[in-house]
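1. Have a look at this fold, sequence not included:
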C-alpha cells in the first residue's frame, strides 16, 4: 500500500495534490477524480457508466475513511466513492493513459466534458 506523505486540497484550482516522497508529487483534477470515482454509480457494478459534463466539477471536501481510503465530496453532490490508497496511487501513475482513454470514450459516444454543450454527429 502506497500512503501519501502529504495531501492538499486546492479548491480554487479544483485539484488534489498528493505527495509520496520528495520529488514524487502528483496533481489530480477534480474532474479526473469524479469521472474515475470507484463508486457503484460510476463503475456500474462491473459495467462502467461514462460520466459526461463534469468539466466544471470541484472538490468541496475530503476526509479519511478508516486507515485505507479517502472519501471525496464533489460539489455536484457525488460523495459515495471511497478512494483507497492503492487506487489513488494508480490514478496518479496512470493519469495520462486513463485520461486519454476517457477522452476517447467521450468522443466515441459523441458526448462532451462541458455540461452546457451537446454534441451532434452528422452522417454525410
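-> Yes, it's here. Bear in mind the structure is a predicted one, so any value in this text is a computation, not a measurement. Residues are numbered from 1 along each chain as shown.
2. use CA for all of it now, contacts and neighbours both
-> OK.
3. all strands of this protein, in order?
-> Counting by DSSP state E, the chain has strands at residues 6-10, 15-21, 24-29, 59-65, 69-74, 82-84.
4. Select, out of these, the one closest to residue 41.
-> Among these, the nearest to residue 41 by Cα to Cα is strand 82-84 (12.1 Å).
5. next up, a second structure to put side by side with the first:
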C-alpha cells in the first residue's frame, strides 16, 4: 500500500486527537487512545498475532511529543511513557481506513478479557 503523505499534522491536546490533513483537503482526527492501543510497537503487537498484548486503561492517554522520522513515519511519545514503534504513513492511513472495525474489535476483546478502558488506580500526570 502506498498511502498519501499528510501535508499537516496537528495535535488537539484538549480533545486528545491527532489530526492528519492531506493534499486533497481531506482531514482525519484519530483519538490518541486509539493510536496507543494500536501502536505498531513489538510491546503492543508482539512478534506475531499470538503474542499481541491487549492494552487496557488507556482512555485518558495523551501525547507528550511528536517527532517525524525521515520522510516515512511519525514517532508518537505518549504521556504514559510508551514511545516505541514508528507510525508509518501507510500504517496511519490504514488506521484511518479501518478505524471503526479496529475499534469494535478492540472493545470486543476488552469485554472478553473482563478489562476496561478506564485506568486502574490513581492517575498521576505531570504538566
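-> Everything's here; your move. Here the structure is a predicted model, which means the values were calculated and not measured.
6. got the strands of structure 1 as TSV, with distance to residue 107 of structure 1 and mean neighbour count columns?
-> Listed next are the strands of structure 1 as TSV, based on distance: least, Cα to Cα, whole Å; neighbours: other Cα atoms under 10 Å:
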stretch	distance to residue 107 of structure 1	mean neighbour count
strand 6-10	29	15
strand 15-21	24	17
strand 24-29	20	16
strand 59-65	25	16
strand 69-74	24	19
strand 82-84	26	21
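7. Those: which one's closest to residue 110 of structure 1?
-> That would be, of these and by Cα to Cα, strand 24-29, which comes in at 22.5 Å.
8. Please name every helix or strand in contact with the closest one.
-> strand 15-21, helix 85-93 (3 or more Cα pairs under 8 Å, 6 or more residues apart in numbering; DSSP states H and E).
9. Where in structure 2 does it fall?
-> On structure 2, the counterpart of strand 24-29 of structure 1 by TM-score structural alignment is residues 26-31.
10. one step back: would you mind giving the helices and strands packed on strand 24-29 of structure 1 as CSV with distance to residue 113 of structure 1 added?
-> CSV is the format used below for these (distance: least, Cα to Cα, whole Å):
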stretch, distance to residue 113 of structure 1
strand 15-21, 17
helix 85-93, 19
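11. out of these, nearest to residue 2 of structure 1?
-> Comparing these by Cα to Cα, helix 85-93 comes nearest, at 6.0 Å.
12. buried residues in that closest one?
-> 85, 87, 88, 89, 91, 92 (16 or more other Cα atoms under 10 Å).
13. could you dump the residues you listed to CSV with distance to residue 74 of structure 1?
-> Listed next are the buried residues of helix 85-93 of structure 1 as CSV, based on distance: Cα to Cα, whole Å:
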residue, distance to residue 74 of structure 1
85, 18
87, 18
88, 16
89, 19
91, 17
92, 19
